[in-house]
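Asker: I'll drop the sequence and a predicted model, then ask my questions.
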Amino acid sequence: MQAPALCETELVAVLVCLERGEPCVFTLQQGALLPSGPLMPGQLSLQKSLREWVRQQTGIQPGHTEQLYTFADTHTDCGHRKVRISYMTCLPPTTEGPVVESSPLHPAQFSTNGSPANTLVSFYTYFPWEDRRNPAHAAVIAPLLRALKHWAGQDPVRLQRCITTFGLAGHTWHDELVLSRYELLWEAGLVEESSRQNEPTCGVGLSMHHDYRHVLATALSRIRAKIRYTPIVFDLLTSHFTLLHLQQAMEALAGRPMHKQNFRRLVLQQNLLEESEQMDFSGPGRPARLYAAGNHAQDDCYLAGAKSPLPELVW
């Protein structure tokens, strides 16, 4: 009689924050790992165990967490099947630790003489093709699209998946398809994690151990979907902010620019904000009014409807 396969459980935390205009995640081991750990002995709550691992590994006491997804990884060192249950929590801005950024389509460079144990890394260091705020991005992403086209070849199913997922040939670029784009690049052998399955690779973006970048893609997809109909962006801002700060936060999370006048009109018409008596004098021009999230911001809202057109991607 065959022995039953052993299964390990791991709890993984995606701690999201906005720093220097970038959507970032708290990582361990120079960006290679996420805070994680097994269900603690004697602990009946998955979330309580997760919070304790996060506290031990990062010093952060996470508040509200939501479950992202459950992943099954069959490629553990011991040959056991590992189930990863991922959670996400949004944190207000912090000044602890440097933000590691990278240029488009090239991984970040970490110091070899001892970087902080906990490092804030931009989501776009892992997924550089997702940041379309810069108009020059279309030209920068061209080599990746050519490699994707070469992989698709004459296969009509592959071609159609590439076109619709990456918004090519007149199709719309959908912000929230982060996970679909990552999985397509993984299948095409264009991310370093693909090489673990004996696939060719060109190593686009910073890789992570295990399937943690898969977890991050799920988190960014979730965030981009939620900013369309929930006030989650306010969880990532300071208590008071200007309209420009709010717009820049939305642009950073969506990875695309928004029309300034249309965005402000959209926000103010929904009565989502409370105007304060305070002013922001940090800018070069006239001081800007500071706002806070109002009571109506607890209800459903629509903030992602003022997007500016994106340059067309050509392959």
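Answerer: Yep, that arrived. What you see is a predicted model, and the numbers here were worked out from it, not measured in a lab.
Asker: use CA for all of it now, contacts and neighbours both
Answerer: Noted.
Asker: Please report the distance of the closest residue to H80 other than its chain neighbours from Y124.
Answerer: Distance criterion C-alpha to C-alpha, 6 or more residues apart in numbering; nearest residue to H80, sequence neighbours excluded, is L6 at 5.5 Å. Going from L6 to Y124 by C-alpha to C-alpha, to the nearest Å gives 36 Å.
Asker: Looking at these two, which is more packed in?
Answerer: Y124 (24 against 10; other C-alpha atoms under 10 Å).
Asker: Determine the longest strand present in the chain.
Answerer: Longest among the strand segments of the chain by residue count, using DSSP state E, is strand 7-19.
Asker: residue contacts, A306?
Answerer: 258-260, 262-263, 266 (C-alpha atoms under 8 Å, 6 or more residues apart in numbering).
Asker: What separation do you get for it and P41?
Answerer: Distance from A306 to P41, by C-alpha to C-alpha: 49 Å.
Asker: Need the three-state assignment for Q278.
Answerer: Of the three states, Q278 takes strand under DSSP: H, G, I helix; E, B strand; the rest coil.
Asker: what about it, neighbour count?
Answerer: Other residues lying near Q278 total 13 when counted by other C-alpha under 10 Å.
Asker: Distance from stretch 255-266 to the middle of the chain?
Answerer: Its chain's C-alpha centre and that of stretch 255-266 lie 21 Å apart, by C-alpha atoms, centre = their mean, to the nearest Å.
Asker: next, the one to line up against it:
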Amino acid sequence: MSVSLTIELSAVVVTIKDNEAMVLCLNLPDRRVALPSGPFMPEAHRTFDLAVRAFVAEQTGFSPGYVEQLYSFGDEGRQGLSSLAPEGPDEQQRVISLGYLALTSDSAFQSALSASWRPYSAFFPWEDWRKGEPATLSGLRQALRQWCDDAPDLPSTADRRGRIETLFPADADHWNEERVLDRYELLYSAGLIGESARPSQTSVSSGCEMMSDHRRILATGLSRLRGKLKYRPVIFELMPERFTQLELQKSLEAVSGFGLHKQNFRRALERTGFVTPTAAYRDDTGGRPAELYAYNRDQFRFSPSLGLSLPRA
């Protein structure tokens, strides 16, 4: 049997809208959700970056701004948008996907295609701690304890217990917001994710399902973005040209999944020199007019490894 190889490009496109971190999704006819994706064609695409921009624009009517490559995904049996055609009797199709992270401050696009913005918390409800511990965590922890008890031997029990205690700690202070992918893969292994090959029969809420391994790609993108906030000022790729300090804080909270200490955050922001006042004010805040700021890109040129401090409330 011959094996044909397809290289597919998938994009995690993120924006901030109404103080929520939103992800651009395709709504498929069978009610499944997918990331914008398409095959790489060497004769038509000069680079992977240009190809992924072309697919996002073609499938959603939207042009992304900042783009960077995430990871490659090539597990046997994975399915992509470009591999939905039936295989021949003597042919097996193998799909390799290159995941990309794209950031934009422009969420107000018009598209005749079936594309929409969805909050990342719809796919990972356990990742949003802004209002305290997520309600879904109690059921997930109980199901994970049962999975631990069902381990076939003592070493497996100890391994499962260690992963659970590390990734789903009871103390919020020990919750590592960057380990989105690790938590998703643990829940997948436990059969608590709908896309799992052997899904559990529990009624635990584990978020919206996506086509094939697209939710794993999305988890990889969110992990990368959360980690990058701390060593590179990528948050400004999600901000409009002018913004208030509170809007910047709310955007960081939306991405990180945690509330921030207002005074400590503003002191740390001032030390970076990343924002400069514009001498303009916004008077639609419901209170005292708020000063508008702009991102000082010149400062980043001289501090390329500096991100933003995220002091939790």
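Answerer: Nice, I can see it. Only a predicted model underlies this, so the values are computations on that prediction, with no experimental measurement involved.
Asker: How close are the two chains, by TM-score?
Answerer: Between these two chains, after superposing, the TM-score reads 0.86 (TM-score structural alignment, normalised by the length of the second structure); 287 aligned residues with a C-alpha RMSD of 2.2 Å.
Asker: circling back: now do the same for the residue nearest to H80 of the first structure: its match in the second structure.
Answerer: Matched by TM-score structural alignment, L6 of the first structure corresponds to S4 in the second structure.
Asker: which residues of the first structure fall in strands?
Answerer: 7-19, 22-28, 36-37, 66-73, 81-90, 99-100, 118-122, 273-280, 288-293.
Asker: Mean deviation, the second one versus the second structure?
Answerer: When you say that, I think you mean strand 22-28 of the first structure. On superposition with the second structure, the average gap between strand 22-28 of the first structure and its aligned counterparts reaches 0.8 Å (mean C-alpha distance after the TM-score superposition for the first structure).
Asker: Which neighbouring elements make contact with that strand?
Answerer: For strand 22-28 of the first structure, the packing partners by 3 or more C-alpha pairs under 8 Å, 6 or more residues apart in numbering; DSSP states H and E come out as strand 7-19, strand 118-122, helix 123-126, helix 243-254.
Asker: I'd like these as JSON lines, with distance to P284 of the first structure appended.
Answerer: Formatted as JSON lines, those follow (distance: least, C-alpha to C-alpha, whole Å):
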{"stretch": "strand 7-19", "distance to P284 of the first structure": "21"}
{"stretch": "strand 118-122", "distance to P284 of the first structure": "27"}
{"stretch": "helix 123-126", "distance to P284 of the first structure": "28"}
{"stretch": "helix 243-254", "distance to P284 of the first structure": "13"}
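Asker: For I163 of the first structure, find the nearest of the ones you listed.
Answerer: helix 243-254 (20.0 Å; C-alpha to C-alpha).
Asker: Counting by contacts, list what the closest one packs against.
Answerer: strand 22-28, helix 212-226, helix 260-269, strand 288-293.
Asker: any idea which of those is most buried?
Answerer: Across those, averaging neighbours per residue (mean count of other C-alpha atoms under 10 Å) puts strand 22-28 on top, at a mean of 23.
Asker: center of the first structure, which residue is that?
Answerer: L220 (3.3 Å; C-alpha atoms, centre = their mean).
Asker: Next one: the counterpart of that one in the second structure relative to T47 of the second structure, how far apart?
Answerer: Counting by TM-score structural alignment, L220 of the first structure lines up with L222 in the second structure. The gap separating L222 of the second structure from T47 of the second structure is 24 Å, by C-alpha to C-alpha.
Asker: go on, V67 of the second structure?
Answerer: Counting by C-alpha to C-alpha - V67 of the second structure and T47 of the second structure are separated by 13 Å.
Asker: okay, the two: which has more neighbours?
Answerer: V67 (18 against 11).
Asker: any idea what sits nearest that one, other than its immediate chain neighbours?
Answerer: A102 (4.3 Å).
Asker: List the contacts of the equivalent of the one you found over in the first structure.
Answerer: Correspondence of A102 of the second structure to the first structure, assessed by TM-score structural alignment: T89. Going by C-alpha under 8 Å, 6+ apart, T89 of the first structure touches 13-16, 62-66.
Asker: Quick one: buried ones out of these?
Answerer: 13-16, 62, 65 (16 or more other C-alpha atoms under 10 Å).
Asker: Among those residues, which one lies nearest to A297 of the first structure?
Answerer: T65 (18.9 Å).
Asker: Map that closest one across to the second structure for me.
Answerer: Per TM-score structural alignment, T65 of the first structure is aligned with V67.
Asker: Let me have the buried ones among the contacts of T89 of the first structure in JSON lines, extended by distance to L190 of the first structure.
Answerer: Formatted as JSON lines, these follow (distance: C-alpha to C-alpha, whole Å):
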{"residue": "A13", "distance to L190 of the first structure": "26"}
{"residue": "V14", "distance to L190 of the first structure": "24"}
{"residue": "L15", "distance to L190 of the first structure": "26"}
{"residue": "V16", "distance to L190 of the first structure": "26"}
{"residue": "P62", "distance to L190 of the first structure": "34"}
{"residue": "T65", "distance to L190 of the first structure": "32"}
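Asker: I'm done for today, thanks for sticking with me.
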